[in-house]
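Colleague: structure for the following, please:
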Amino acid sequence: MRHQLSFACDGAALAATLDAGSGTTGLLIVSGGNEVRSGAHRGMATLAQRVAAAGHPVFRFDRRGIGDSEGGNGGYRGSGPDIAAAIAAFRSAAPQLTRIVAFGNCDAASALLLHQPLALDALILANPWTYDDDGDESDEPALPPATAIRARYWSRMKDPKSLLRLFRGDVDLRKLVRGLSAIGASSAPAAPESLPAKLDHALTSLARPATILLATGDRTAQAFVEKCRPPGVPVERLDSASHSFAGEDAEWLTGRILERLS
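Modeller: Next up is the predicted model:
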């Protein structure tokens, strides 16, 4: 059964949804970006329904300034109090809980790392966000990760139509040279105050089990692989480009989560 409720965070009323279950291990879903708690195309609502059907309570919420919640939107970097308040509200709404596992995708995964320690028993981190907030001020857009460029060019080299376009002169040689030069470029070490460095530090000092889930064709996941080196943290990969594990990928995601709730 699904219940709508609210809880307080620093004087603001936050909206939440509890999918009830009788189990003693619950799942806290932290939304990424500025998405509401139902997720893209109701993906998180569907995930919650599936996990609750297996007997595990699931708690979702809109952080301050998002969706039905009051307050100002402080982004994922300012969401620590929101997550902590949601954990307390989850325990109050489902008092039988002895364990809470948190799941976050994209910058929600990064938030769960940046705001440690939190009163959680395990983390499931999908496609963690590693780009610092400062945008690229150059005239040209930032290149995708080298792994994505390699995969793209290898695919095109095997495609006769792409080779024909090259021979006809239909390919922008400037972009081609720029992309090829990035393939062999080595990644510079992350600056100490950069987001990747902070995530690496958080992963190294984690006091609870964590699992990283990556969609190998997703640029955010590819950037994480290039920029971060999670020591001893299990990584599971899905051959998909879906950042939000949409469509058939949702079953894979549900299965990985249920494994860690059991």
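Colleague: CA atoms for contacts and neighbours, from now on please.
Modeller: Noted.
Colleague: show me where the chain has strands.
Modeller: 2-9, 12-19, 25-30, 58-61, 99-105, 122-126, 210-215, 235-238 (DSSP state E).
Colleague: contacts for the second one?
Modeller: Outside of strand 12-19, the residues that reach it under the criterion C-alpha atoms under 8 Å, 6 or more residues apart in numbering are 1-8, 37, 48-49, 52, 57-64, 68-71, 90, 93.
Colleague: ok, the first one next?
Modeller: Contacts with strand 2-9, where a contact means C-alpha under 8 Å, 6+ apart, come from 13-20, 64, 81-82, 85-86, 89.
Colleague: of the strands of the chain, flag the one that's most buried.
Modeller: strand 58-61 (a mean of 28; mean count of other C-alpha atoms under 10 Å).
Colleague: which other helices and strands contact that strand?
Modeller: Secondary-structure packing of strand 58-61 (3 or more C-alpha pairs under 8 Å, 6 or more residues apart in numbering; DSSP states H and E): strand 12-19, strand 25-30, helix 43-53.
Colleague: compare with the first, here's sequence two:
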Amino acid sequence: MSRLPLVFECGHSRLGATLDTARGTTGLLLVSGGNEIRAGAFNGQARLAAEIAAAGYPVFRFDRRGIGDSEGENRGFRKASRDIAAALQAFRAMAPQLTRVVAFGNCDAASALMLAGGAGFDALLLSNPWTIEDASDDTPPPSAVRSRYAEKLKNPRELARLVTGRVNLRKLARGVMQAARPKSAPSSLAEEMRSGLQQFAGPVRILLAENDRTAQVFTDNWDSKDARIARCPHAGHAYVEPHARQWLREQILAALA
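Modeller: Coordinates of the predicted model:
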């Protein structure tokens, strides 16, 4: 296994990429979310790529236009389909043994893959898809508040705090009122993502980190009975917790196998 830095073309721009080589005929293409460079948060995607390649699967990572080492204008995840298509083409060219390519995207990278109807991949791993219309609204959805209070009620220490008056009753009342709010209608972005995903005929797995607000909002915007959903308990957005890193790696390896 070796790690190769490279560039490829997308329109009139040159994009930076990294290939972790392996002999497998199934490969993984990592799509970065937000304005994150291809190394990922705290180098997480680079570490993940090395682990997956060590298991025998080549891994391709790239910077979207206007991000990191890539030229061009950053037009956001809604306009990322050309970048993703060019990355897939470059991956296949650099690893000609590939017969199958799986895409993994976290946050709005997952949304971009859904909006692009699967973007030409053979299978999709969609992690914590972004469905938030107003990014400035940091209020957790009612379902997340209810879940949090349900967990507190199971904890003897929290019950003791309530009985002994060590709980801020005003804050508690606000939380109860928030939890009682009805479920809001799905966002228009979520409906676009649903429509795009319906165009994809391959295998799909939706991965949700249960402590992540983005995943919680997605749950409110999606069918909770969707059999493609898998949840990682006590995990944050980037799966930095040791058990979450292992869970994510196992989910990816299962999709590649």
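Colleague: who wins for proximity to residue 97 of the first structure among the helices and strands packed on strand 58-61 of the first structure?
Modeller: Residue 97 of the first structure lies closest to strand 25-30 among those, at 5.7 Å (C-alpha to C-alpha).
Colleague: what range in the second structure matches the closest one?
Modeller: Per TM-score structural alignment, the counterpart of strand 25-30 of the first structure in the second structure is residues 26-31.
Colleague: next one: that stretch to chain centre, how far?
Modeller: Stretch 26-31 of the second structure sits 13 Å away from the centroid of its parent chain (C-alpha atoms, centre = their mean, to the nearest Å).
Colleague: contact partners of that stretch?
Modeller: By C-alpha under 8 Å, 6+ apart, stretch 26-31 of the second structure touches 38, 45, 57-62, 84, 88, 91, 98-106, 109-110, 256.
Colleague: that one vs the first structure, average distance?
Modeller: Following the fit onto the first structure, the mean deviation recorded for stretch 26-31 of the second structure is 0.3 Å by mean C-alpha distance after the TM-score superposition for the first structure.
Colleague: ok, which of the helices and strands packed on strand 58-61 of the first structure comes nearest residue 114 of the first structure?
Modeller: The nearest among these, by C-alpha to C-alpha, is strand 25-30 at 13.3 Å.
Colleague: run through the helices of the stretch 51-200 of the first structure in chain order.
Modeller: 80-93, 107-114, 146-157, 160-168, 173-183, 195-204 (DSSP state H, counting those that start in this stretch).
Colleague: quick one, the fourth one and helix 146-157 angle?
Modeller: Read it as helix 160-168 of the first structure. Following axes from the mean of the first three to the mean of the last three C-alpha atoms, to 10 degrees, one obtains 90 degrees for the angle between helix 160-168 of the first structure and helix 146-157.
Colleague: same check on the fifth one?
Modeller: Using the same axes, to 10 degrees, the inter-axis angle of helix 173-183 of the first structure relative to helix 146-157 is 130 degrees.
Colleague: nearest to residue 142 of the first structure, of the strands of the first structure?
Modeller: strand 210-215 (20.8 Å).
Colleague: returning to what we had before: may I see the contacts of strand 2-9 of the first structure organised as CSV, with distance to residue 166 of the first structure added?
Modeller: As requested, those are exported to CSV (distance: C-alpha to C-alpha, whole Å):
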residue, distance to residue 166 of the first structure
13, 58
14, 55
15, 54
16, 53
17, 53
18, 55
19, 54
20, 57
64, 51
81, 53
82, 52
85, 56
86, 54
89, 59
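Colleague: distance from the centroid: which residue in the first structure tops it?
Modeller: Ranked by distance from the centre of the first structure (C-alpha atoms, centre = their mean), the top residue is residue 168, with 41.5 Å.
Colleague: I'd like the distance between the spatially most central residue of the first structure and residue 69 of the first structure.
Modeller: For the first structure, the residue nearest the mean C-alpha position is residue 105 (1.9 Å; C-alpha atoms, centre = their mean). For residue 105 of the first structure, the distance to residue 69 of the first structure (C-alpha to C-alpha, to the nearest Å) stands at 20 Å.
Colleague: ok, residue 162 of the first structure next?
Modeller: Counting by C-alpha to C-alpha, the gap from residue 162 of the first structure to residue 69 of the first structure is 49 Å.
Colleague: more neighbours: the two, which one.
Modeller: residue 69 (22 against 16; other C-alpha atoms under 10 Å).
Colleague: so what's the more buried one closest to, chain neighbours aside?
Modeller: residue 14 (4.3 Å; C-alpha to C-alpha, 6 or more residues apart in numbering).
Colleague: which residues in the first structure does stretch 199-217 of the second structure match up with?
Modeller: The aligned range for stretch 199-217 of the second structure is 205-223, by TM-score structural alignment.
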